[in-house]
Structure formats: structure tokens, C-alpha cells
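Chemist: Fold the stuff below for me.
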Amino acid sequence: MTGPTPRTIAEHVTATLARVRPLATVETSLTQLDVLGLALAHDVVAAAPVPAFDNSAMDGYAVRRADLPDDGTEVTLPVLADVRPGHPSPAVGIESPAADRSAAGDSIPTAWRGVVRIMTGAPLPAGFDAVVPVERTSTGRFVAGRPTTERTVTLGRQLREHVRRAGTDVAGGDLLAAAGDTVTPGLVAVAAAAGLTALPVHRRPRVAVLSTGSELTRLGSTAPGTVPDSNSLMLAALARQAGADVVRVGAVPDAADALTAALDRVADVDLVVTSGGVSAGAGDVVREVLAGGAPTDVDVSAVAMRPGRPQALATWRGVPWIAVPGNPVSAFVSFTLFAAPALRRLAGRPDNAPLRTARAAAAWTCPPRAEQVLPVTTGPDGVIPAAHDGHHLAALPRADALAVVPPGTGQVAVGDEVTVLPLAGVQP
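Modeler: Model (predicted):
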């Protein structure tokens, strides 16, 4: 194991991502709500058109427009049949028996004309090419639950078809969503309508989180010299927000055997994230375990950033391990910059962070030789530090983004353009 080597944030992101790859593809049924939020492993195309058949867009009467006068003059036609959603379209021919024609009167020519009573969504009978809404006919309206008995109906030419043609929404073979896209309720709906029963997705990552420190205790404890274990809760919440299933180990004492046992208990996960124990102190248990030989591919680094300078990467029993500092703001920043992209890659998503630029609405100072990562709040005039001191835990609930300021800046002035990383799940 080599000593710490200063590197940039971008270099440490690259080193972190080199340790993970997208998880296996699983075919997940559209009936399983667990499919929501997962990333598609492959492009998804329609297996069938939507609509699957020509159908009525209105309650009314299916007609052949050729049977209606060109000048819009009203015409009375016989009702030949009735069709409703979920039932096959009736076979209504161009010709009908003369005995049936008598009900419509002598005005009906030998080449039979007529209409079919049709409800919204019902299949359009073959040979019919338009629907006249019921409210624009002599019937006026249909009454639910009451049998329809009209033998004839009076109507005029309509300018609109009121027909949903097969494949006009989605054609068979159309691309519904691309690999890497997130499964949403809308995608579930269109996939089901287009004849699919399952989607190819990357399974949800399983992440184990723990914090190290003999001073850490359970919530609510008031034992002298102890502090609540807020870090493992924060890391678990961040991992869950990133779409992972989380195994929260909690606090582990500063003892190598305790940390080793805790890591062994979660060796079946896809990623381990720990906080604390990566600095240069005599009790830094993570560094002790990293030097003990059990982990492989150990990379202990000093990243030229504040907060969050000490970082470590390793592999434990084949599982990638990201070790971040124990300071709560450092841990938060480190998870956002390094662990979150790793989770995105595991889940089959684009791992690049959605950076943007914003104007500073307040001035602040920056460390001279490190990239500053500062929790900020977005306002109408730009971004401001989320707290008087960005190292304080109180800054986190107020922040909706992290400002990333390059080294050597020294001072951010009002109106300066800064790079910001919006925080997931937080609306500015």
C-alpha cells in the first residue's frame, strides 16, 4: 500500500468508477412495482401497435362518409348493429337483405347504406371510416343502463373522423425507451399497451453502510463522551435516495477485529461505504484494516478538496469498498461526489454528474490550494453558502446544491459564475 498521493476530484471519481460495472440484467414483469425506478439494460421496442385496431374516439355512430351528402344535408339511415368495447366488430356488409331495408323506408337505395351504433374504444367495423358523435345526431345522447332501441338515426356530414387509427400512437417496432432510461409509470403503461409483459433492467444495487468510531452510540443515548451515530443514517438515506437497497450496519468501534467482522457480514452486497477512520490518527481503524492484508486493490489518497481530503478505495471479499472521512459534511460531500456516481454505474445509469453553472449571490472565501466543495442554497439572485461555515452539519438541510470552486480562486465575489452540482431529490 502506497502513501497518500494528492489527486483532483475528477481523478478520484475516475479511480472510483474503475472499480464498478453495471449489474446483471434481469427481466422484470410489468406487474412488479419494483421495476419502477430501475434503469433499462437494453433499448425497448413496441411488440404491437397502439392502438391495436381502428377504434372509435367518440360515443356515436360509425358511418361510411360516402353515404353522407357532400353538402351536409341531413340524412336518415338505419342502425345496422351495435358494437361496444371488448367485443369483436360486427360483420356489416355493403348489402343487407331487402326485408331489413323496409324499416328504413324507400329512400334507401339498392346499394345498402346504414350506420353502426358504437361506443368509445370499440373496434370500427370493416368498411366504415368515420364516427358521428351521438350529440350531433337525432338520438341526442345515450343513457347508461338503458337499452338502445332506435332503428334509424338522422345525421349530417362531419368534418372529423373521430377515429383512432391502428398504430397512430405507437407503431410496432417503435423505440419506446433507450438503454439507461429510468422505468417510469408512463413507460410501464406504454410498454403494456404495446404488447410487452416485462422489461430488461439492471437489478437494484445493494449497498452496505457503516460508520466507525468508539464514540458513536445509538440514537437517544446521553452517555458522557459519546455522540449519536448520525453518519450511518445519513449514508443510508443518501444510498436509498440514489435508488439502492441499503443494509445499514450502524456504528462499529475503533477495533480492527470489529470492523473486519462487520465487513464480513455484508460481503454479499454490491458496494460498501464506510465513514471515518481514514485520516492519520492513531485510532483510525479503517487505515489499520486496509494495511492488514485482507483487503485488495487498496488505494489510500489525499484528494485536493475541502472538505473531504482523506479518501480510500479497496476491495473486500470481491466487493468494492469506498471509505470516506468521518466529519459529517465531509462524508456527505464525498458520498455525493464519489459513491453516488458508482451507484449510478452499478444501476446501469450514466455516471456523469449533472453539473451546471450559477451566479454567486454572496461572497465567500476559498482554500488556496484545494477545490472547494461548499453546500449552497439557490435563490432568485443565485447561490449563497447554506451556512456561515460550510463545515457545519446545519448547512446540509438548507443546501440544494454543492458549489465546486477550482483551486487558486481565493475569493468568490458576488456575480461570479460558479459550477454547481444539484443535490438529488432537493428542489431549489
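Chemist: going forward, measure contacts and count neighbours with C-alpha atoms only.
Modeler: Noted.
Chemist: Quick check: the nearest residue to Ala314 once chain neighbours are set aside vs Pro4, distance?
Modeler: By the measure of CA to CA, 6 or more residues apart in numbering, the closest residue to Ala314 outside its immediate chain neighbours is Val298, 4.3 Å from it. Distance of Val298 to Pro4, given as CA to CA, to the nearest Å: 11 Å.
Chemist: Also this sequence, please, to line up against the first:
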Amino acid sequence: MFVPRSVAAHRQAVVELLTGVFAGKGNITVPLLEALGKALAVDVYAPISLPPFANSQMDGFAVRSAEIPDAGAELRVAEPVPAGAAPAALMPGFAAPIMTGAMIPEGADAVVPIEKATPNTFPDPSMGESVVELPPVAPGTYVRDSGSDIRKGTLALAAGTRMGPAQLGLLAALGLTTVDVREPWRVLLVTTGDEVVEPGEELTDGRIFDSNGTLLEASMRQAGLEVIRTGISDDDPSKLLALLRRFAAPAEESVDIIVTTGGVSKGAYEVVRQAMANQQVDFLPVAMQPGGPQGLGTFEGVPFLGFPGNPVSCLVSFEMFLRPALSHVVGIPAPRPLLRARLAETLASPQGKHQIRRGTVGVDGTVRMEGGAGSHLVHALARANALVQIPGDVTELAEGDEVEVWML
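Modeler: As a prediction, this is how the structure comes out:
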């Protein structure tokens, strides 16, 4: 008989199982926007400096700061410098009208904002030569130096970085159109059970619609996995074995991970346990509620995770084990944000079991429970925005007590 494994120990076992998958995966080159949410495969070094040239931070006048004494100076107005132009060098005794983002002319080392000029408007070039009175300015004022953001040849993004809008924007600013990301992992997701039918089919007495497939596939896609679904497997172990072997063999259809839901407890018709009788898979209790029964190992060399069949149990299993293991091994998805929140009600939890309740965290920093502890409460799960973590050594919590919550 297995002594219940701790949540932390089981999560570490999943990390160790998936580490072998990571070692065997390659990289792919994709357009920038297709990299959103994926992990960068290699270090990226800046092919150019940003900014690529010194430019103005303000609308104003580009000047030679040494030509303006403490009392100010009157300078002749040179040709204006619009953004996108390559300006002529600034001649001594001149100030060049310059727009925000425009290239600083050679010879200029500062910009005086238009608001500080007299007159405080740009002159009309069609009116002929004009002059402007400007106050003193320190060298470098309102000048964005070349490379002040990042210099050519320096590390822009490290391998493993999760690619979000800001990271993709940086690569675009560097002129890149593609990026190397880690090849997505393929997971076979199999729902089991004679009692389960696909949504849209006829619902006869004693049967239920499959929500697990949708719950887990959506979660897996959100986590960056490529999901393969083959429909529902009934309670015939030989049929389940044939299905799994089709995707475990080295072939075009082969997958990196197999995940099943249902059939992992100790009942008489636990199809997953029966099918795995000759495989290197352990079925063991984890000291967690819901989601205690778990399967973990390899099916003909392919990492295998067997989740319980109740909807909340299978989702909690994914959130507590597979998702954080992927974050640890692959770098994506980002870990769930962890917060501390105050309970809006009293709670009781079973001794020795890490309980995960579904809750809603409000703007006032309190969390109220959604539904009870039951693993079938899908409606309550849909209302929740957080998983409330209650450690196994805690049995009673009062209103106002702080708890850890994982934001969904």
C-alpha cells in the first residue's frame, strides 16, 4: 500500500519525468507573432543599436551647447530637421528646428525645447532667414544617444524567455522578422469511460457529457501544448492499449506526453489501471483534495500522466502538477500569480490533505469560496478566478485569516 505522496514530491516527480522530453526536443523558426506565448530557443543578440542614431527627445532646436552663454544667445535658424531625414551638419552660430525622434545633426549636442525659445514657435522657412533667442542648455539635454536602450552586439533576450508583446516588440525594433523558439510539445489527451459521451450526442440514462476533454485541452493549449484528441475511449483495456500504442510508436503521429482522465482509482472498472498493468506506471495516492488518485510513469517510453475522472479533479491535477512542471522544464507557461488573500468565511479542511478550493478574489483582497469541496462542481469552477491553497497541516481557518491563492 502506498503512503500518500505530498503535493510537492509528486510535482517534482512530474518535473523529473518531463526533463527527458525537453532534452529530445528541437527548435523551430517562426514569424514573430507566431512566437507569442512560446519560449525563446536561443540567445538573441542585438544586430543594431537602439536607438540606431542620436535623436531628439523633444520638439525644439538642436544646438551647440557651448555657443549659448549663461545669459542666453540669439542664433540664426537653420533648415528644419523632420523625423526620418538625414540632416546636414549644424553650422556654428545656427540652431536647427528639430522634431521628436529626428536625427541630431552632426555638431549639435543638445536640444532646447520649443517652449523655452523666443519666439516659442517654429519660423516659417518661406519668410527667409530668421533668428531665435535660446537659454543656456547642458550638453546631452533632451538627446537620446545611440545605443542608450541597447548597444549592437549585446544580449537582447536570453534563451528560455517567454515571448510576450514587449519581447516581440523589442525584436521588431531590432529589425528581426523571425525568431527561434522551442518546438511545441505534442500531448495525447484521452478521456475514458463507458458513461461519457461527446457534447452534442444523445444523452441517455446513466451517461454524462464529457467536460474533461474541453477543460484540459483548453488548459493545455493555453500552456503552449499541441493537443491531439481521438474521441472518448470506453472501458475496454485492449481498445485503450491499441489507441495509446498508435501514438507512442516512433511515427508521424507520435506524441511527447500522454494524459488520460478517469480510470485511475481502485474500482472494479478502472480501465487505465488495467491497460497499464505491464507498463512502468505507478498508481498512487497524493495527499491532496480533490485529485488524490494519480497515475505517473511511462507508456512504452512515452511520459504518462493519469488524472482522475471528476472534472474539478482533473483540472486541479493539471494546475498543481503538469502546468508548473512545464513552467519549470520548458519555461512556458508563466507560473500562476500567487497572492495572499483574506478569507470571507470560515473553512474546514481534512487533516493531512492539501486541499484546493475554488474561490473568487475581490478587489478588496478577500476571497470567498465558490461551491463546496466536491470534485464535480463545474459551475462553481466556472465562477472562480482563483485556486485557494490550504496546507495539509491546517484543519480550521477563521474569517479574515490569510490564505495563499493562485490566480487563474
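Chemist: contacting residues for the residue nearest to Ala314 of structure 1?
Modeler: For Val298 of structure 1, the contact set (CA atoms under 8 Å, 6 or more residues apart in numbering) comprises Met1, Leu290, Ala312, Leu313, Ala314, Thr315.
Chemist: among the residues you listed, which recur in structure 2?
Modeler: Mapping those onto structure 2 (both residues aligned by TM-score structural alignment, their matches' CA atoms under 8 Å) leaves Leu290, Ala312, Leu313, Ala314, Thr315 still in contact.
Chemist: Highest neighbour count among those residues?
Modeler: Using other CA atoms under 10 Å as the neighbour criterion, Ala312 leads the kept ones among the contacts of Val298 of structure 1 with 25 neighbours.
Chemist: Now do the same for it: its match in structure 2.
Modeler: Aligned by TM-score structural alignment, Ala312 of structure 1 pairs with Gly295 of structure 2.
Chemist: Ok, Gly276 of structure 1 next?
Modeler: Match for Gly276 of structure 1 (TM-score structural alignment): Gly262.
Chemist: could you list every residue that touches the closest residue to that match other than its chain neighbours?
Modeler: Nearest residue to Gly262 of structure 2 in three dimensions, chain neighbours excluded: Gly309, at 3.5 Å (CA to CA, 6+ apart). Residues near Gly309 of structure 2 by CA under 8 Å, 6+ apart: Thr192, Asn212, Thr261, Gly262, Gly263, Val264.
Chemist: and the fifth one, what does it touch?
Modeler: When the contact criterion is CA under 8 Å, 6+ apart, the partners of Gly263 of structure 2 are Thr192, Gly193, Tyr269, Glu270, Val271, Val272, Arg273, Pro308, Gly309.
Chemist: hmm, try it at 7 Å
Modeler: Gly263 of structure 2 makes contact with Thr192, Glu270, Val271, Val272, Arg273, Pro308, Gly309 under the criterion CA atoms under 7 Å, 6 or more residues apart in numbering.
Chemist: what's the answer for the first one, then?
Modeler: When the contact criterion is CA under 7 Å, 6+ apart, the partners of Thr192 of structure 2 are Ile232, Ser233, Asp234, Asp235, Thr261, Gly262, Gly263.
Chemist: ok, the fifth one touching Leu305?
Modeler: No. With contact defined as CA atoms under 7 Å, Thr261 of structure 2 and Leu305 do not form a contacting pair (8.8 Å).
Chemist: Now flag whichever of the contacts of Val298 of structure 1 is closest to Ser29 of structure 1.
Modeler: Among these, Thr315 lies closest to Ser29 of structure 1 (CA to CA), at 33.3 Å.
Chemist: just checking, what packs against the helix or strand hosting the closest one?
Modeler: Here Thr315 of structure 1 sits within strand 310-316, counting by DSSP states H and E. Helices and strands touching strand 310-316 of structure 1, by 3 or more CA pairs under 7 Å, 6 or more residues apart in numbering; DSSP states H and E, are strand 296-302, strand 319-324.
Chemist: Select, out of the ones you listed, the one closest to Val131 of structure 1.
Modeler: strand 319-324 (62.3 Å).
Chemist: Next, the mean deviation of that closest one compared to structure 2.
Modeler: The superposed strand 319-324 of structure 1 is, by mean CA distance after the TM-score superposition for structure 1, a mean 1.2 Å from where its aligned residues fall in structure 2.
Chemist: What lies in contact with the helix or strand just after that strand?
Modeler: Downstream of strand 319-324 of structure 1, the next assigned helix or strand under DSSP H and E is helix 328-334. For helix 328-334 of structure 1, the surrounding residues in contact (CA under 7 Å, 6+ apart) are Asn231, Ser275, Pro307, Gly308, Val324, Pro325, His391, His392, Leu393.
Chemist: could these go into a markdown table alongside secondary structure?
Modeler: Formatted as a markdown table, these follow (DSSP: H, G, I helix; E, B strand; the rest coil):
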| residue | secondary structure |
| --- | --- |
| Asn231 | helix |
| Ser275 | strand |
| Pro307 | coil |
| Gly308 | coil |
| Val324 | strand |
| Pro325 | coil |
| His391 | coil |
| His392 | coil |
| Leu393 | helix |
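Chemist: out of these, who's nearest Ala130 of structure 1?
Modeler: Ala130 of structure 1 lies nearest to Asn231 out of these, by CA to CA, at 65.1 Å.
Chemist: For the closest one, give me its contacts.
Modeler: Counting by CA under 7 Å, 6+ apart, Asn231 of structure 1 touches Ser211, Pro328.
Chemist: quick one: the counterpart of it in structure 2 from Val259 of structure 2, how far?
Modeler: With TM-score structural alignment as the criterion, the equivalent of Asn231 of structure 1 in structure 2 is Asn212. Asn212 of structure 2 sits 11 Å away from Val259 of structure 2, going by CA to CA.
Chemist: One more: Thr177 of structure 2?
Modeler: 35 Å.
Chemist: residues touching the counterpart of Ala339 of structure 1 in structure 2, list them.
Modeler: In structure 2, the residue paired with Ala339 of structure 1 is Leu322, using TM-score structural alignment. Shown in contact with Leu322 of structure 2 (CA under 7 Å, 6+ apart): Val14.
Chemist: how does it look with 10 Å?
Modeler: Listed by CA atoms under 10 Å, 6 or more residues apart in numbering, the contact set of Leu322 of structure 2 reads Arg11, Val14, Val15, Leu18, Met220, Ala223, Val259, Leu305, Val316, His328.
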